[in-house]
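Trainee: Structural data only, the sequence is not supplied:
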């Protein structure tokens, strides 16, 4: 990310202490009753207003409760061990990795399309819905920001999988609920963009959740496509995942804040939703997602009769909640958490609308 503020220049990592990644049960963004220990208490800072340079539920099915509880306890044990016992071994995750490889837990962190994803002549609109890249807090733990900033609030990345720099925020506690991407996540997102280019996918618009991990993923994908200066990012609050607005919307960077850092965002874009309920149930989240995706469709119906390809960068639950109404499914309200666990970083779902019938379908594009 190109920061144009001298204060945003950060030091390079001074050490490379090995850190175990969080377990596979934490790969999902949304986790009922488990949005970190932090989310069970108030943030130690007033976030009802922003000033200066603030750049800016429910559990799953009862049948899964015992399994989820076991996973939560296991994750806590791993977190405790990670913070207090140094790990002296070589890890491939601490250097740029091949996103096609396994994450070490038996499932791929990154999945990539293979073969051409060109549209057919009968298609007039496509949504390419993508989960963001690897999160810093999922790799280093929920309290990563407590050790990555010194007493003077200067960012000190101590591991090579930290991003080399971060934009300035008025308070580091904002990072607790709005995490960036790891270095690996940034590189993999750019690589995905290059792959799209080689598979002849050329987006005409790009939408992103306001969460930093999603905006950074969008930036990197467009960079890989060579379109970062041609396609402005439309930041849509309605794409936020369930529970993300618990502490209000001011914890997230605003479009004008991204613009100050030289990011190509669409400042003229009028969001579909500006207020996201701080407390929301799964059924409400499904309906919100339906409203957002249908409104995007409606707005583009009025823009151009020609084929429109939309990148939509959001969260682990988004491939489910943004497509169910399009393809005529029923919401999996009670099973949303389990479904989200199966969505890898950068996993992509392609939906196409037939020009004549206006019916939507999911197009299989294959995975490598």
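Mentor: Nice, I can see it. Only a predicted model underlies this, so the values are computations on that prediction, with no experimental measurement involved.
Trainee: can we go C-alpha only for contacts and neighbour counts from here?
Mentor: OK.
Trainee: how close does the residue nearest to the spatial centre of the chain sit to residue 210?
Mentor: The centre of the chain sits closest to residue 132, judged by CA atoms, centre = their mean, with a distance of 3.2 Å. As for residue 132, its distance to residue 210 is 12 Å (criterion: CA to CA, to the nearest Å).
Trainee: got it, and residue 340?
Mentor: For residue 340, the distance to residue 210 - CA to CA - is 19 Å.
Trainee: Count the neighbours of residue 152 for me.
Mentor: 6 (other CA atoms under 10 Å).
Trainee: Pretty sure it sits in a helix.
Mentor: No - according to DSSP: H, G, I helix; E, B strand; the rest coil, residue 152 belongs to no helix; its state is coil.
Trainee: other SSEs contacting the strand of greatest length in the chain?
Mentor: Longest strand in the chain, counting residues (DSSP state E): strand 123-131. Applying 3 or more CA pairs under 8 Å, 6 or more residues apart in numbering; DSSP states H and E, one finds that strand 123-131 contacts strand 308-314, helix 318-321, strand 348-354.
Trainee: Take this one as well and set it beside the first:
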């Protein structure tokens, strides 16, 4: 019997080889040399996730614990960075999507540009969706509810927001506000260009809880370039406007975007309390590569400050794609 995925033996090959090298390093370091595990290294001190304040020991009222939060979250694991050039393996001659790996989306909905758009505007893996669900679950167990959720127009960000809300068991009336201005710097995509973002109607038809009537604060043209200053300005304008409105009403807000979204949110929100003389120009952080999938940042007001998120982070091990044919050499000495 032949299966559809048998003709995709090279799918994710290069990425898998990179992962196997990383796993070999991990095995040697942790297992053979008996060094500290990741939990010992990153969480040496016990943290009371439900009750920690700005410095870990500030006790807050029940009302404060549930309101006044601003969160910024990176999207989950993405298909293209997991499998590499995946589109050529997963769309047949009729441009119909066929899943070739269990961690890939079960289906992909119709959108303008078809497979070419998916190649430039990647979906999440199944693991990526679960990562986002866990964050929502963590917030729910910490007693936090959200009143507004804004997502970058990139598909991976909308999917992350949708799954996070599922884990949160959010009120059905809570919808995702798709805000194109939260997209990352367009200059990073100059080599291959940007696909047109999926419209709210396309996203709704695909099953995502988006508000089709929402009017973005700023529109963004995927066909034009921008300067870094343009990137900073559009993100800051949206973030500061939303946060100022939410602060007045005591609402909790979530921005779901990219690694840069966490940095931009922390920078833009702290500037709300600064005088013009204190303002300094934004610079891209040297730590962006240390922001993992579904990383969560949290800020509290009066004055605005970064605080420990009310739920713990997560980590998952890397895994390469298994090639069953290696078992044909079973019993053969290496």
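Mentor: Right, received. Where do you want to start? Small disclaimer: the values here were computed from a predicted structure and weren't measured.
Trainee: So the equivalent of residue 294 of the second structure over in the first structure versus residue 130 of the first structure, what's the distance?
Mentor: Alignment note (TM-score structural alignment): residue 294 of the second structure maps to residue 346 of the first structure. The gap separating residue 346 of the first structure from residue 130 of the first structure is 6 Å, by CA to CA.
Trainee: List the contacts of the aligned partner of residue 217 of the first structure in the second structure.
Mentor: Taking TM-score structural alignment, residue 217 of the first structure has residue 160 as its aligned residue in the second structure. Residues in contact with residue 160 of the second structure (CA atoms under 8 Å, 6 or more residues apart in numbering) are 75-76, 124, 128-129, 132-133, 256.
Trainee: Count the residues that sit near residue 38 of the second structure.
Mentor: Neighbours of residue 38 of the second structure (other CA under 10 Å): 11.
Trainee: about what we covered before: residues touching whatever residue of the second structure lines up with the residue nearest to the centre of the first structure, list them.
Mentor: Taking TM-score structural alignment, the alignment pairs residue 132 of the first structure with residue 75 from the second structure. Contacts for residue 75 of the second structure (CA under 8 Å, 6+ apart) come out as 128, 132, 156-157, 160-161, 256-259, 293-295.
Trainee: just residue 184 of the second structure next, same as before
Mentor: Taking CA under 8 Å, 6+ apart, one finds 231, 257-258, 260-261 in contact with residue 184 of the second structure.
Trainee: Excluding covalently adjacent residues, which one is nearest to the match of residue 294 of the second structure?
Mentor: Closest residue in space to residue 346 of the first structure, ignoring its immediate chain neighbours: residue 131 at 4.7 Å, by CA to CA, 6 or more residues apart in numbering.
Trainee: I figured the one you found was touching residue 348, is that so?
Mentor: Yes - here residue 131 of the first structure reaches residue 348: they are 6.8 Å apart, a contact under CA atoms under 8 Å.
Trainee: where do the contact lists of the two overlap?
Mentor: Joint contacts of residue 131 of the first structure and residue 348 (CA under 8 Å, 6+ apart) are residue 319.
Trainee: In contact with residue 176 of the second structure, which residues are there?
Mentor: Residue 176 of the second structure is in contact with 148-151, 158, 161-162, 209-211, counting by CA under 8 Å, 6+ apart.
Trainee: What about the residues you listed, which are in strands?
Mentor: Going by DSSP E, the strands hold 148-151 from those.
Trainee: Show the buried residues in these.
Mentor: 148-151 (16 or more other CA atoms under 10 Å).
Trainee: closest to residue 240 of the second structure among those?
Mentor: Closest to residue 240 of the second structure out of those is residue 150 (12.7 Å), distances taken as CA to CA.
Trainee: Distance of the counterpart of that closest one in the first structure relative to residue 67 of the first structure?
Mentor: Counting by TM-score structural alignment, residue 150 of the second structure corresponds to residue 207 in the first structure. Per CA to CA, residue 207 of the first structure is found 35 Å from residue 67 of the first structure.
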